[in-house]
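Please find the sequence and the predicted model below.
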Amino acid sequence: MSRRFSTHTVGSVAESIPNSIVSEGHVGELVELTHTNNCTLPKNEDTFGPATGNKFTVYFDIWQLMVYIASMIVKPIAAAVPNCMRKRMPFFNELSIIMDLLCWMTIILTFFMGYIIRKTKVMVLEPKRIAWNYVGSIFFICDVLSSIPIPPLVYFIRVIFGAPHGYIEGVFYLLCQLTFIRLVSVVSYINSLSDYFRIKSKGMVFLLICIIMTIMIVHGFALLQLLIPRLVRQYFAVNNETRKMWFVKYRLHRTSFWTLYTNSMLKSSAMVLSIRNFYILSNEEEDYLLAILTYIVGKVMVCSTYVIVAVTVLNNRSMEIKFYSIINQLDEYMRQKQLPLNLRDRIKNYYNFKFQHKYFNSDRIYEMLPDKLKKEINIHECKNLIKNVSLFAHLTEHQTSTVVEMLTPEIFLPKDTIIQAGSPGDCMYFISSGTVAVFTHSGKEICHLEDGAYFGEISLVLQSSPYRCATIVAIEITHVYMLKKKDFNRCLLRNPKVMRRVIRVAHRRFNEIREQEAKFKKMLFEKIHGGADDLPSTQ
């Protein structure tokens, strides 16, 4: 798949250093390339397609995509339609000439575009290498031969020879079919443009490619149903045998183009799908050979589609298959351990929340990454946490990055006790997602904390309360990040503004918990004392 880049978009630097290459994804960086006077084409430099990241090349590749699709529609029609019918089609000859001019314009522009070497992933901007790369490819030969303007050529042949020259005209009509080679480029451009525009639905892209390929293949064979009989019975035949052509037998050549094309499309579709067509039958040798070829291509196309769909589905669902395999092992493990049903449900809920029905070894993947990427991943994972937690708003970017590195993710299921009142305080928590309930030591519910809240800081900053003064219980599946006391002291104690805020919030919460605890105890005492007074006398 080729990726092009205009030599003019690099600016004066590219002009002053013509023998240079640009790394993919870093258009502004020029890497010096050793100059060679006799540049030969490497075998792995035969790909063409868009260079992502540059708008000009994207526009050019959209242009190429439209030109190639249009040429695969118009040029084979110009070659396959009988001459008598082409005369009845208004402006079709002009449209064919315009299509040829657009194709030649695309060929010329290709010589001014860079390309990316697939193996080294670098972009070549040297004009000589660009020319050699394109000229030495099969696409250049097919583009040139299929872009020869047929109407003017046929006119000059008849002027030179004084009469139609069947062999020459037939060869040029046959060369027009080489434009279908560009179907490979169309698929390549669709994939590359989907990556550039960041289309996430790969299934829709694959469906679009399948639809375009199917339409173009059926369209090509439909026109071959018209071209092959003409070549055999008219242009390459010793004696004119046009009466044996199937569309002449059914007098379809005297109808409109759409009637002839529809019948030819019906015949081609029936052969591709292996459906017997009782409406249009032909007993000529070329029709039998074309039917066999169409049948084989149709079977290969159907089988290839099935295989590609199966492989794509398996690749897209491989993580889900691994997940359910792990779940099956988990079920067997819990059955052998004879765990109670409620515990089994809690374990399954944990797996479902942690892996989201797709299993992969996240720890191993993370450990293989360099430290810089690890930091970027940590910051990205905690992006919503940093945005929601007001405490981080008072930290510098470096301090925030340092705190994020020391956070430890944990998952708590509903009714899990995160903090128990009276236990020593050695860490604090930040809520990424979920809801927790705050209870006093006596069991009085005070409030709920949700996304972006933090708790557990009281025992870390207040010397008068080294033990937990409240119990924190998860109401739903809650994803939190834990910060240990030593890391808290190392990261946040150096920021007086943050510490003053944390201490102020801790004092307010601690006083509120004490007040709620005192009120709750008083209410219990009055309830119990009042209940004792209401007891009947036993005397």
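Right, received. Where do you want to start?

When you work out contacts or count neighbours from here on, use the C-alpha atoms and nothing else.
Will do.

Spatially nearest residue to Phe172, not counting backbone neighbours?
Spatial nearest neighbour of Phe172, excluding adjacent residues (C-alpha to C-alpha, 6 or more residues apart in numbering): Ile150 at 7.2 Å.

Name the residues of the lengthiest helix in the chain that come out as buried.
The longest helix of the chain (DSSP state H) is helix 496-533. For helix 496-533, a neighbour-count test (16 or more other C-alpha atoms under 10 Å) marks 498-499, 502-503, 506, 509-510, 513, 516-517, 520 as buried.

And the strands in the chain?
Shown for the chain, the strands assigned by DSSP state E span residues 20-23, 30-32, 115-117, 122-124, 408-412, 417-419, 427-433, 436-439, 445-449, 454-455, 471-474, 478-484.

and of these, who's closest to Asp287?
Across the strands of the chain, Asp287 has its closest neighbour in strand 115-117 (42.6 Å, C-alpha to C-alpha).

which helices and strands sit right next to that closest one?
In terms of contacts (3 or more C-alpha pairs under 8 Å, 6 or more residues apart in numbering; DSSP states H and E), strand 115-117 is packed against strand 122-124.

Could you list every helix and strand in contact with the strand it packs on?
Contact here means 3+ C-alpha pairs under 8 Å, 6+ apart; on that basis strand 122-124 packs against strand 20-23, strand 115-117.

As CSV, the ones you listed with distance to Val309 and mean neighbour count would be great.
Output for the helices and strands packed on strand 122-124, formatted as CSV (distance: least, C-alpha to C-alpha, whole Å; neighbours: other C-alpha atoms under 10 Å):
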stretch, distance to Val309, mean neighbour count
strand 20-23, 34, 22
strand 115-117, 29, 27
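
next, the one to line up against it:
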Amino acid sequence: MTLEKRALALAEHKRNNRDAVTMEDLDISLQNDIFIRGDDFAAFVPMLQGFPSDCWIVKENILNSTFEEKYIFCLFRAVSNMVRISYGSEYPPTVMVNNDGSESTFKKKMQHLEDYMTYRKLPRELHARIREYYKARYEGQWINEKSTLSLVSRSLREEILMVMCGNLLKNCPMFQNSDIHFISAIILKLKYEVLLEGDVIIQQNAPGDRMFFIKHGQVIVETSSFQEELCDGGHFGEITLLAREGQGATVRALLTCRLFSLSIDDFDQVLQEYPDAMNIQSEQRSEE
């Protein structure tokens, strides 16, 4: 029995039982025929639906055309779908695209991570924290932001990052009166980081290598005689950039935190490009 006759027989059976046709209803050989003969598949669904008025076959006015004309149209639509063209057609085909690419990649990465942790026999608690970090860091979507931003021009990259974290710098006194070009250069150096609840971000008296800006989250800054909580829009660790001294307090994440960090090396590199910005440091020291 031909593909068309088998498909029509199935459709007639389902109509008699007032049921819908799904791919699960097709036997394996019929499914294979459909996918192998992709040109026929362009007309398969409309045929099962009884050629409704809004289907492409009716709109293209080929319902009563010869078999050869129908076949050529189906072949054209199948090829159009693959190469994403629709020249000469008033009703172009809908391109089927996998919209779950980043989610699928994330799941594969998570599975690879699970396999690694099992192979290394990591403790259950550490296992759970690593899994929690990945979920918080990528939020179910595996997107390489650095690679993605490299695909756009520098000016567009600056604009994107300015939207993402421009207000964080504006809230920081050491950058409030800075030249816009200096701010743009600083923004390009910021690194995105995720810290989990309970993580020690800065240890008192330990040497530091960067300062932090809080995009989302909450931290506690504490010494033996002082405590202060910071949340969205806050910053800490600037003593590292200004005085190059050990950290004056311990900073711990109270919630999962999404931060941007600026390292000493990156800060110094920007200062070399904008030497006049050095007065920021002297002004800050005089205020202290």
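Perfect, I can see it now. Values in this document were obtained by computation on a predicted structure and should not be read as measured data.

Work out the TM-score between the chains.
The TM-score (TM-score structural alignment, normalised by the length of structure 2) is 0.59; 213 aligned residues with a C-alpha RMSD of 3.9 Å.

and the residue nearest the centre of structure 2, what does it touch?
Note on structure 2: the residue nearest the mean C-alpha position is Ile143, at 4.0 Å, using C-alpha atoms, centre = their mean. Ile143 of structure 2 makes contacts with Ser102, as judged by C-alpha atoms under 8 Å, 6 or more residues apart in numbering.

how far away is the equivalent of it over in structure 1 from Ile130 of structure 1?
With TM-score structural alignment defining the correspondence, Ile143 of structure 2 maps onto Phe360 in structure 1. Going from Phe360 of structure 1 to Ile130 of structure 1 by C-alpha to C-alpha, to the nearest Å gives 43 Å.

and if you look at Ile190 of structure 1?
Distance of Ile190 of structure 1 to Ile130 of structure 1, computed by C-alpha to C-alpha: 22 Å.

tally of neighbours for Cys231 of structure 2?
18 (other C-alpha atoms under 10 Å).

before we move on, what about Met368 of structure 1?
Each residue near Met368 of structure 1 was counted by other C-alpha under 10 Å, and the total is 9.

Tell me where the longest helix sits in structure 2.
Longest helix in structure 2, counting by DSSP H: helix 101-119.

burial count for the aligned partner of Thr417 of structure 1 in structure 2?
Matched across to structure 2, Thr417 of structure 1 falls on Val200, judged by TM-score structural alignment. Neighbour count for Val200 of structure 2, taken as other C-alpha under 10 Å: 15.

any chance you could map the helices in the stretch 301-450 of structure 1?
Counting by DSSP state H, counting those that start in this stretch, the stretch 301-450 of structure 1 has helices at residues 318-337, 341-355, 362-367, 371-381, 383-388, 397-406.

Check which helices and strands the fourth one sits against.
Put plainly, it is helix 371-381 of structure 1. Helix 371-381 of structure 1 sits against helix 397-406, with contacts defined as 3+ C-alpha pairs under 8 Å, 6+ apart.

before we move on, what about the longest one?
Using 3+ C-alpha pairs under 8 Å, 6+ apart, the elements in contact with helix 318-337 of structure 1 are helix 341-355.

Relative to structure 2, what is the average displacement of the helix it packs on?
Its aligned residues in structure 2 lie a mean 1.9 Å from helix 341-355 of structure 1 after superposition (mean C-alpha distance after the TM-score superposition for structure 1).

Enumerate the positions of that helix that are buried.
Under 16+ other C-alpha under 10 Å, the buried positions of helix 341-355 of structure 1 are 344, 350-351.

can you state the direction angle for it and strand 478-484?
Counting by axes from the mean of the first three to the mean of the last three C-alpha atoms, to 10 degrees, helix 341-355 of structure 1 lies at 70 degrees to strand 478-484.

Now do the same for Ala78 of structure 1: its match in structure 2.
With TM-score structural alignment as the criterion, Ala78 of structure 1 matches nothing.

Ala78 of structure 1 and Ile477 of structure 1, how far apart?
Separation of Ala78 of structure 1 from Ile477 of structure 1 (C-alpha to C-alpha): 66 Å.

The aligned residue in structure 2 for Ile472 of structure 1 - how many residues pack around it?
Counting by TM-score structural alignment, Ile472 of structure 1 lines up with Val251 in structure 2. Residues lying near Val251 of structure 2 (other C-alpha under 10 Å) number 25.

hang on, Val251 of structure 2 packs against Thr223?
No - counting by C-alpha atoms under 8 Å, Val251 of structure 2 does not reach Thr223; the two are 9.1 Å apart.

Mutual contacts of those two, please.
Gln204.

Tell me the counterpart of Met117 of structure 2 in structure 1.
Using TM-score structural alignment, the partner of Met117 of structure 2 in structure 1 is Met334.

which ones are touching Trp250 of structure 2?
Rather than Trp, residue 250 of structure 2 is Thr. The contact partners of Thr250 of structure 2, taken as C-alpha under 8 Å, 6+ apart, are 200-204, 221-223.

Would you quantify the distance from it to Arg15 of structure 2?
For Thr250 of structure 2 relative to Arg15 of structure 2 (C-alpha to C-alpha), the value is 71 Å.

Arg129 of structure 2 now?
53 Å.

ok so, going back, with Ile211 of structure 1 as the reference, name the closest of the strands of structure 1.
Closest to Ile211 of structure 1 of these, according to C-alpha to C-alpha: strand 115-117, at 28.2 Å.

which part of structure 2 lines up with that closest one?
Per TM-score structural alignment, strand 115-117 of structure 1 has no counterpart in structure 2.

can you give me how far that strand is from the chain middle?
With C-alpha atoms, centre = their mean, to the nearest Å as the basis, strand 115-117 of structure 1 stands 21 Å off its chain's centre.

cool, and stretch 31-43 of structure 2?
A distance of 34 Å separates the centroid of the chain from that of stretch 31-43 of structure 2, by C-alpha atoms, centre = their mean.

Report the buried residues of it.
Within stretch 31-43 of structure 2, the residues that count as buried by 16+ other C-alpha under 10 Å are 34, 38-43.
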